[in-house]
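**Q** mind looking at a prediction? Sequence and model below.
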Amino acid sequence: MKKLSIVLLLAGLLQLPQTLAATANIGVIAYAEKPLKLIRATTLYTVGAGTRLQGGDILQTGAAGIQIEGLASATLALGPDTRILIATNRTAAQINLLDGWLKLQPVPGSNHTNLAVTTGTLAFTVTQSASVIHVTPRQTEVFVEDGNQVVKELGAHGKGDHSVNLGHEDFAQRSAGGALTIVARPEQAFIDALPRQFLDPLVPLGKKTPAATEPKKERDVTYDDIEPWVISPLNLSQQMLANRFAPRLNDPTFRQAVKINRGGVLEWELELLRLERRKNAH
């Protein structure tokens, strides 16, 4: 019964809208080795420790590792070369992990069913387990450091009804198009590549977190900035993406890139049509 409840909860979480209408803060970058990139709305920023996060934020760590606190009562760490999109609604949050390293460690004694993670091929709600997830173009790997974790296998369109229960120190892999396989211990290649800060339990910084800082604007996003998300295996809503980045269609270079790369995709064609109508109205 418990497993069924988790699966049903996950099914609801995966339908989350990908942005938050209000600009409420949902967590904070408590630690950052180096400045990193953030895409908020249609703007690219440079940010660091102390930055308050919002629904719809896209984080790109580059060479830096970071720690996030206050997101659905969990502590998260991102390794180098990692990209996530944080989706939210009024009661839940979802981490869309495009590539790289993610470590999740729930705050003891709290209810974590309002936080979900998806990699495109796997999805789960955060329970009392501490887990490490690694995503590459070739495969997704999950290591349950502590506790138990129910993981759901997703099909080509982001849906699936097959779930697997991973136990303490289980290591699972899933290649594109393949089934999830479980082995007793992580492969040596996984251990060798594991970010150094993932080797120990995450220690929340709490009051040691730096004061809030304003993101430093670099520029408006280009199509190259958002293309990895537009064509990703995460099954993100094209309607959401087209609507979010429609203001950038006023830029001729961005508009031409969309016509070349998204021409024929209904949601983007509609935004292009709306732009033409607005121009003709003047």
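**A** Looks like it arrived, so ask away. This is a predicted model, so every value here is computed, not measured.
**Q** contacts, neighbours, all on C-alpha from now
**A** OK.
**Q** and residue 130, what does it touch?
**A** If you count contacts by C-alpha atoms under 8 Å, 6 or more residues apart in numbering, residue 130 has them with 103, 104, 105, 106, 144, 145, 146, 147.
**Q** excluding chain neighbours, what is closest to it?
**A** residue 105 (4.6 Å; C-alpha to C-alpha, 6 or more residues apart in numbering).
**Q** okay, now the one you found: neighbour count?
**A** By the criterion of other C-alpha atoms under 10 Å, residue 105 has 23 neighbours.
**Q** and the helix or strand harbouring it, what does it pack onto?
**A** Residue 105 belongs to strand 93-106 when elements are defined using DSSP states H and E. Applying 3 or more C-alpha pairs under 8 Å, 6 or more residues apart in numbering; DSSP states H and E, we find strand 93-106 packed against strand 74-78, strand 83-88, strand 115-118, strand 130-135.
**Q** returning to what we had before: the contacts of residue 130, buried ones only, as a ChimeraX selection?
**A** Remark: buried members of the contacts of residue 130, expressed as a ChimeraX selection using 16 or more other C-alpha atoms under 10 Å:
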select :103,104,105,106,144,145
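**Q** adding distance to residue 135 as columns, could you present the contacts of residue 130 in JSON lines?
**A** Below are the contacts of residue 130 laid out as JSON lines (distance: C-alpha to C-alpha, whole Å):
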{"residue": "103", "distance to residue 135": "12"}
{"residue": "104", "distance to residue 135": "14"}
{"residue": "105", "distance to residue 135": "18"}
{"residue": "106", "distance to residue 135": "20"}
{"residue": "144", "distance to residue 135": "15"}
{"residue": "145", "distance to residue 135": "17"}
{"residue": "146", "distance to residue 135": "20"}
{"residue": "147", "distance to residue 135": "21"}
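**Q** the residue nearest to residue 130 contacts residue 131, doesn't it?
**A** Yes. Counting by C-alpha atoms under 8 Å, residue 105 touches residue 131, with 6.9 Å between them.
**Q** what sits against residue 71?
**A** Residue 71 makes contact with 26, 27, 28, 93 under the criterion C-alpha under 8 Å, 6+ apart.
**Q** neighbour-wise, which one of those residues leads?
**A** residue 93 (25 neighbours).
**Q** what is the neighbour count of the closest residue to that one other than its chain neighbours?
**A** In space, and not counting its chain neighbours, residue 93 is closest to residue 115: 4.9 Å by C-alpha to C-alpha, 6+ apart. By the measure other C-alpha under 10 Å, the count of residues near residue 115 is 25.
**Q** second structure for comparison follows:
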Amino acid sequence: MFVSRRIFTLSALGMVCTIAHAAPAGPLLTILDRDAFLLRDDARLALAEGVALRPDDILEVPAQGKLARLEYADGLSLALGPGSRALLAPRLKGDRGGARTYLLAGWVKLSAPKGVAASVLSPALDVATTGGTIVLAVRPEAAQVFAENGEAAVRRPGNAGAVQVVKTGELLGLAATAGAQPELANRPTQAFVSTLPRAFMDALPPRAARFQGKEVEPQKIGPLSYADAQPWLDAESVALRRANLPRWRPLLRDAEFRRGLAAGLKAHPEWDPILNPPPPKPAYR
């Protein structure tokens, strides 16, 4: 298979607006095939079609799940596949600000209408498009970006300024090994196609209008546990972990959550001064 690399700068592409932009209002969950779950505030909830989602919501589609499709007011749709964990509207700043979601693991398909710019972040690759349809896969062995339609601007977190363009039909892969470099193929590999969620192969019609005027509430399953939060507390991105401190801090009132944080402090050292604040300085007269 032909493999090449094309690397450009942001200024040359004029794509700054596709990487960092203001995130719109939260989406509606309009298609749910099998179970999916929501972590919101201090609760774990079961999702249902018609639920309105918010910034800071964390969505989980288990491995046995199939599809959770979200629709935004600007016409953009975002679908999560099996084994996905995604944070909506992550609180990151700078060139990673304004993203629709942060995909910690799993599959996401983003379809943007003509003229609509959107981006998706992940531990290995950040992806942006204007009016395109892209698929991002984040798995233990590799991260991959497929441009189904239109162009995708892809950047590695921490690699300021360098953007790689993925054109319609191309697949960009980055192996999860030290020193690996992105490889661009002119078509998707058989291995990628065989693992692509089946629901991603269909063009799904918009359904948001069906839920206008309806208030659908997610059903509470139980309290949000340390185990629920741990994948995010231990995330590789220090910036993401720090940005999420306000989200998790209210859960310190739960003794089990606090014990979990303390036991795993090496994986999230930013919690040390919160769990073990320094003694107050003595007052001098």
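**A** Yep, it's here. In this text the structure is predicted, and so the values were computed from the model without any measurement.
**Q** would you pull the TM-score for this pair?
**A** Laid over one another, the chains give 0.82 as their TM-score (TM-score structural alignment, normalised by the length of structure 1), with 262 aligned residues with a C-alpha RMSD of 2.9 Å.
**Q** quick one: the residue nearest to residue 93 of structure 1 and residue 255 of structure 1, what's the gap?
**A** Applying C-alpha to C-alpha, to the nearest Å, the value for residue 115 of structure 1 to residue 255 of structure 1 is 35 Å.
**Q** residue 123 of structure 1 should be in a strand, yeah?
**A** Yes. Counting by DSSP: H, G, I helix; E, B strand; the rest coil, residue 123 of structure 1 is located in a strand.
**Q** and the residue mapped onto it from structure 2, what is it in contact with?
**A** Correspondence of residue 123 of structure 1 to structure 2, assessed by TM-score structural alignment: residue 126. Residue 126 of structure 2 makes contacts with 119, 120, 154, 155, 156, 157, as judged by C-alpha under 8 Å, 6+ apart.
**Q** what's the counterpart of residue 154 of structure 2 in structure 1?
**A** Checking TM-score structural alignment: residue 154 of structure 2 goes with residue 151.
**Q** can you pull the contacts of that match?
**A** Taking C-alpha under 8 Å, 6+ apart as the contact definition, residue 151 of structure 1 lies against 122, 123, 124, 125, 163, 164, 165, 166.
**Q** can I get the residues you listed in a markdown table with distance to residue 194 of structure 1?
**A** Listed next are the contacts of residue 151 of structure 1 as a markdown table, based on distance: C-alpha to C-alpha, whole Å:
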| residue | distance to residue 194 of structure 1 |
| --- | --- |
| 122 | 20 |
| 123 | 21 |
| 124 | 21 |
| 125 | 22 |
| 163 | 26 |
| 164 | 24 |
| 165 | 23 |
| 166 | 19 |
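**Q** make a ChimeraX selection of whichever of those turn out to be buried.
**A** For the buried members of the contacts of residue 151 of structure 1, the matching ChimeraX selection, counting by 16+ other C-alpha under 10 Å, is:
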select :122,123,124,125,163,166
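**Q** from the contacts of residue 151 of structure 1, pick the one nearest residue 69 of structure 1.
**A** Using C-alpha to C-alpha, the shortest approach to residue 69 of structure 1 within those belongs to residue 125, at 17.2 Å.
**Q** against residue 91 of structure 1, how distant is that closest one?
**A** 14 Å.
**Q** and for residue 43 of structure 1?
**A** Residue 43 of structure 1 sits 26 Å away from residue 91 of structure 1, going by C-alpha to C-alpha.
**Q** one more: residue 277 of structure 1?
**A** Computed as C-alpha to C-alpha, the residue 277 of structure 1 to residue 91 of structure 1 distance reads 37 Å.
**Q** and what of residue 251 of structure 1?
**A** From residue 251 of structure 1 across to residue 91 of structure 1, the span is 36 Å (C-alpha to C-alpha).
**Q** give me the number of residues near the residue nearest to residue 48 of structure 1 when sequence neighbours are not counted?
**A** In space, and not counting its chain neighbours, residue 48 of structure 1 is closest to residue 35: 4.8 Å by C-alpha to C-alpha, 6+ apart. Neighbour count for residue 35 of structure 1, taken as other C-alpha under 10 Å: 18.
**Q** was I right about residue 35 of structure 1 contacting residue 45?
**A** No. The criterion here is C-alpha under 8 Å, and residue 35 of structure 1 misses it with residue 45 at 10.0 Å.
**Q** what touches both of these two?
**A** Applying C-alpha under 8 Å, 6+ apart, one finds that no residue jointly contacts residue 35 of structure 1 and residue 45.
**Q** over in structure 2, see which of the contacts of residue 130 of structure 1 survive.
**A** Compared against structure 2 with both residues aligned by TM-score structural alignment, their matches' C-alpha atoms under 8 Å, those retain 103, 104, 105, 106, 144, 145, 146, 147.
**Q** quick one, what contacts the fifth one?
**A** The contact partners of residue 144 of structure 1, by C-alpha under 8 Å, 6+ apart, come to 129, 130, 131, 132, 166, 167, 168, 169, 170, 171.
**Q** what do you get for the first one?
**A** Counting by C-alpha under 8 Å, 6+ apart, residue 103 of structure 1 makes contact with 76, 77, 78, 130, 131, 132, 133, 198.
**Q** now render those residues as a markdown table, adding distance to residue 237 of structure 1.
**A** Output for these, formatted as a markdown table (distance: C-alpha to C-alpha, whole Å):
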| residue | distance to residue 237 of structure 1 |
| --- | --- |
| 76 | 25 |
| 77 | 26 |
| 78 | 24 |
| 130 | 29 |
| 131 | 27 |
| 132 | 26 |
| 133 | 23 |
| 198 | 31 |
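**Q** farthest pair within those?
**A** Greatest spatial distance among the contacts of residue 103 of structure 1 (C-alpha to C-alpha): 78 and 130, at 13.9 Å.
**Q** I'd guessed residue 57 of structure 1 sits against residue 43; true?
**A** No. At 10.3 Å, residue 57 of structure 1 does not count as touching residue 43 under the criterion of C-alpha under 8 Å.
**Q** list the buried residues for stretch 29-49 of structure 2?
**A** Neighbour-count burial for stretch 29-49 of structure 2 flags 29-32, 35-40, 43-49 (criterion: 16+ other C-alpha under 10 Å).
**Q** so which of the residues you listed sit within strands?
**A** The strands, defined by DSSP state E, take in 29, 30, 31, 32, 37, 38, 39, 40, 43, 44, 45, 46 from the buried residues of stretch 29-49 of structure 2.
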